[in-house]
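A.B. asks: coordinates only, sequence not included:
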């Protein structure tokens, strides 16, 4: 049980370092996916399938992270803003 914790402790800094060069859209997709996967895993755990919940939540969160800000930009352009 000790080794998975050790592996996770070393992997977290690697993942965070890899996120430094992402553009805004990629950062929103990553953040939305992470939040969605967490929420989906929690909801899925109550239903007995946390992995399925995490997969569905992650995909939905990533899509929302990309689409929702774009909809806001389009609405501003339609209303005559910059």
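C.D. replies: That came in fine, so what should we check first? What you see is a predicted model, and the numbers here were worked out from it, not measured in a lab.

A.B. asks: alpha carbons only for contacts and neighbour counts from here, please
C.D. replies: OK.

A.B. asks: tell me which residues of the biggest helix by length in the chain are tucked away?
C.D. replies: What stands out as the longest helix in the chain, according to DSSP state H, is helix 50-78. For helix 50-78, a neighbour-count test (16 or more other CA atoms under 10 Å) marks 50, 52-66 as buried.

A.B. asks: put this next to the first one:
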């Protein structure tokens, strides 16, 4: 159980990489949410929706605290 919590926490830190556009923000958050759900035996679709929405909301509210995806 401990390893799953550590992996989930690591994936959640991925949300700090917001993305430069709204689409990137939704994609990064959705991927982190789906991955976290898989590790914690949750529903990946629900995780993707919650992660995507949460990341977009955070990045739009606090753009100075987000790191964009650099190419």
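C.D. replies: That came through fine. Every value quoted in this text rests on a predicted model; they were computed, and no experiment measured them.

A.B. asks: TM-score them against each other, please.
C.D. replies: The TM-score (TM-score structural alignment, normalised by the length of structure 2) is 0.54; 44 aligned residues with a CA RMSD of 1.6 Å.

A.B. asks: and the residue nearest the centre of structure 1, what does it touch?
C.D. replies: The centroid of structure 1 falls nearest to residue 33 when counting by CA atoms, centre = their mean (1.8 Å). If you count contacts by CA atoms under 8 Å, 6 or more residues apart in numbering, residue 33 of structure 1 has them with 57-63, 65.

A.B. asks: swap the cut-off to 10 Å and go again
C.D. replies: Each residue near residue 33 of structure 1 by CA atoms under 10 Å, 6 or more residues apart in numbering is listed here: 27, 39, 54-66.

A.B. asks: show me what it aligns to in structure 2.
C.D. replies: Taking TM-score structural alignment for the superposition, residue 33 of structure 1 sits opposite residue 30 in structure 2.

A.B. asks: doesn't its match lie inside a strand?
C.D. replies: No - looking at residue 30 of structure 2 with DSSP: H, G, I helix; E, B strand; the rest coil, it is helix, so not inside a strand.

A.B. asks: alignment lookup: residue 72 of structure 1 to structure 2.
C.D. replies: Aligned by TM-score structural alignment, residue 72 of structure 1 pairs with residue 62 of structure 2.

A.B. asks: which residue is the nearest non-sequential neighbour of residue 31 of structure 2?
C.D. replies: Leaving aside its chain neighbours, residue 31 of structure 2 sits nearest to residue 48 (6.1 Å; criterion: CA to CA, 6 or more residues apart in numbering).

A.B. asks: thank you kindly, that will do.
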